[in-house]
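[1] Here's my sequence, what's the structure:
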Amino acid sequence: MKKYTTFLSFLSLVALSLLLWQCNMGSADSVSPNQNGTGGSMARFAITGNTLYIVTRQSLDVYDITQPDAPTRQAKAELGLGIETIFPYRQNLFVGANDGMYIFNNQQPQAPTLLSKYTHVMSCDPVVVQNQYAYVTLRGGVGCRQWVNNSSLDVVDVSDPANPKLINSQPMQSPYGLGVDGDKLFVCEGISGLKVFDISDPTQPRLHHNYPEVASYDVIPRQNLLIVTGQNGLYQYRYGDNIAENSMELLSKIPVE
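    Presented below is the predicted three-dimensional model:
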């Protein structure tokens, strides 16, 4: 567990580096107009323009970072216990919690407004979003879902953020973080490997390839590069544009002892 926590902390640092590095880069569809870069699905912070969002175990905290050396808190939304992750997409914030997914509108970045809460059974649930669909992994048999062994990958229609709807759910082994890029959905299964799903039909993820040798906990896909938090360190892979290419090339590895 200590090593796993170290991995996630290390990935957070890498994600922060990506956020800062991409401030002046061209935006992709998965990045909102004011969002600075891309973080992982298990991230606990996000940056939009001059606003920093941090999720604690029970709240969403909003900071003005116009002066980076002197951030000031602008708002705090109490959400109850079990808050886990945050994923910004376009003009919304998707906050994962043990018992559901909160959707905030952040058209006014320093005063986000709660639109809805999509409720599910108690679980650990990272979330990513592309176009009108959110992809959520629910992991059973862990601290936040001790008495439920079932795990799943859910597809939620968020075209109306005030009224999210479950579209599809399929069983998984033990999913952790996930990432989406075009017609590819990457799902980490811990020591069971990395799975790549074809989402040419975004409502029906279809398993395309399994990499059991890639023990993974979270991923950041970006412009054909995939950063993976693995069992023994941080990996960087290159993947093709076409899901049919079925190829991932290892570019580098940073060991974490």
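
[2] Going by C-alpha atoms from here, please, whenever you check contacts or count neighbours.
    Noted.

[3] Can you name the residues that contact the residue most central in space within the chain?
    In the chain, the centroid-proximal residue (CA atoms, centre = their mean) is residue 41; its distance is 1.4 Å. Residues in contact with residue 41 (CA atoms under 8 Å, 6 or more residues apart in numbering) are 85-87, 126-128, 177-179, 218-220.

[4] Can you lay out the residues you listed as a markdown table showing distance to residue 248 and neighbour count?
    Below are those laid out as a markdown table (distance: CA to CA, whole Å; neighbours: other CA atoms under 10 Å):
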| residue | distance to residue 248 | neighbour count |
| --- | --- | --- |
| 85 | 27 | 27 |
| 86 | 27 | 29 |
| 87 | 25 | 25 |
| 126 | 23 | 30 |
| 127 | 23 | 27 |
| 128 | 21 | 25 |
| 177 | 18 | 28 |
| 178 | 16 | 30 |
| 179 | 15 | 27 |
| 218 | 16 | 29 |
| 219 | 14 | 29 |
| 220 | 14 | 25 |
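
[5] now the other sequence, so there's something to compare against:
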Amino acid sequence: MMKKIKYILLSIFVVLLTMSCSKSGSSNSQTGNGSSDGKGGSLATFALKDDYLYTVDNQKLNIFNVKQIENPVKVNQTDIGFNIETLYSLDNYLFVGSRNGMFIYDITNPENPKKLSETQHFKACDPVVANKTHAFVTLHSNTNCGNNTNVLLIYDIKDPINPELIHQRNLNFPRGLALHEDYLIVCDDELKIFNVKNPSEPFLVSSFNANFKDVVVYDDVLFAFGEKTINQFKWTRNDFSSLRQISSIYYEPAK
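    The predicted model follows:
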């Protein structure tokens, strides 16, 4: 539990950092061909959209009005299912990852999310990221998640009511992932970068001997979360072979 709290705090740090960078007007770059108010990691359990904060627990999606930041108000909650783990937002959609599948919700009406669809898979831990046309899911197994499933799944979501699985690739132990334009960054046994311009036929363009839990991309900076570190990497003009570390912050996990 303490480790989960630690990760949430670190994710909030990155969300606040990237939001402040966005407000500064230093760049108008978009990640994954879509817009998202807060850039939480793929393992996050919360998402910001305009004046609303969405959070998930084991079974529910909770909605808070945060227009008055000092006085957030819970305005609604909806049952999703069981074993809910992650939450990712893009435009007017929420993508919910669970140990049993992925759920897509429409938040055009921000206080009353509408379930559009769900996909099912073997029991496994399930972070998800998405752009306007495709959703990318990693499944991994451990003592909590069960089974022996370690794969990357890619769904066509142009029709979010009927997502279609178009690609499946075996990996070693994938966890967090992030999108940057035509590239998908996956935390596997190494940090792996795939070209997903053609999502039905992704290919590996680079890998780095580093082990991380999750990644967040903002412009030309990649934030990588390790077991005891937050690392920053930079690259030049989408040339991921130029990826280089520019900082590392060490922290001691709570016992």
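
[6] re earlier: quick check: the aligned residue for the residue nearest to the centre of the first structure in the second structure?
    Aligned counterpart of residue 41 of the first structure in the second structure: residue 42 (TM-score structural alignment).

[7] which SS state does that match fall under?
    With DSSP: H, G, I helix; E, B strand; the rest coil as the basis, residue 42 of the second structure sits in coil.

[8] What of residue 241 of the first structure?
    What three-state DSSP gives for residue 241 of the first structure is coil.

[9] separation between it and residue 111 of the first structure?
    In this view, residue 241 of the first structure and residue 111 of the first structure are 38 Å apart by CA to CA, to the nearest Å.

[10] Also residue 154 of the first structure?
    In this view, residue 154 of the first structure and residue 111 of the first structure are 29 Å apart by CA to CA.

[11] what about those two, which has more around it?
    Using other CA atoms under 10 Å as the criterion, residue 154 of the first structure and residue 111 rank with residue 154 on top: 24 against 15.

[12] Now do the contacts for the more buried one.
    Residue 154 of the first structure touches 135-138, 166-170, counting by CA under 8 Å, 6+ apart.

[13] Helix, strand, or coil at it?
    With three-state DSSP as the basis, the three-state label of residue 154 of the first structure is strand.

[14] Same question for the residue nearest to it when sequence neighbours are not counted, what's its three-state structure.
    Here the nearest residue to residue 154 of the first structure in space, its sequence neighbours aside, is residue 169; by CA to CA, 6 or more residues apart in numbering that works out to 4.3 Å. Under the three-state scheme (three-state DSSP), residue 169 of the first structure adopts strand.

[15] For residue 169 of the first structure, the count of nearby residues, please.
    Counted with other CA under 10 Å, the neighbours of residue 169 of the first structure add up to 19.

[16] Thought residue 151 was touching it, still the case?
    No: here residue 169 of the first structure does not reach residue 151: they are 9.9 Å apart, not a contact under CA atoms under 8 Å.

[17] Take the contacts of residue 41 of the first structure and write them to TSV, including distance to residue 227 of the first structure and secondary structure.
    Converted to TSV, these look like this (distance: CA to CA, whole Å; DSSP: H, G, I helix; E, B strand; the rest coil):
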residue	distance to residue 227 of the first structure	secondary structure
85	18	strand
86	18	strand
87	17	strand
126	16	coil
127	17	strand
128	15	strand
177	12	coil
178	11	strand
179	10	strand
218	8	strand
219	5	strand
220	5	strand
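
[18] Could you dump those residues into a markdown table with distance to residue 197 of the first structure added?
    As requested, the contacts of residue 41 of the first structure are arranged in a markdown table below (distance: CA to CA, whole Å):
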| residue | distance to residue 197 of the first structure |
| --- | --- |
| 85 | 22 |
| 86 | 22 |
| 87 | 20 |
| 126 | 16 |
| 127 | 15 |
| 128 | 14 |
| 177 | 14 |
| 178 | 11 |
| 179 | 10 |
| 218 | 15 |
| 219 | 14 |
| 220 | 15 |
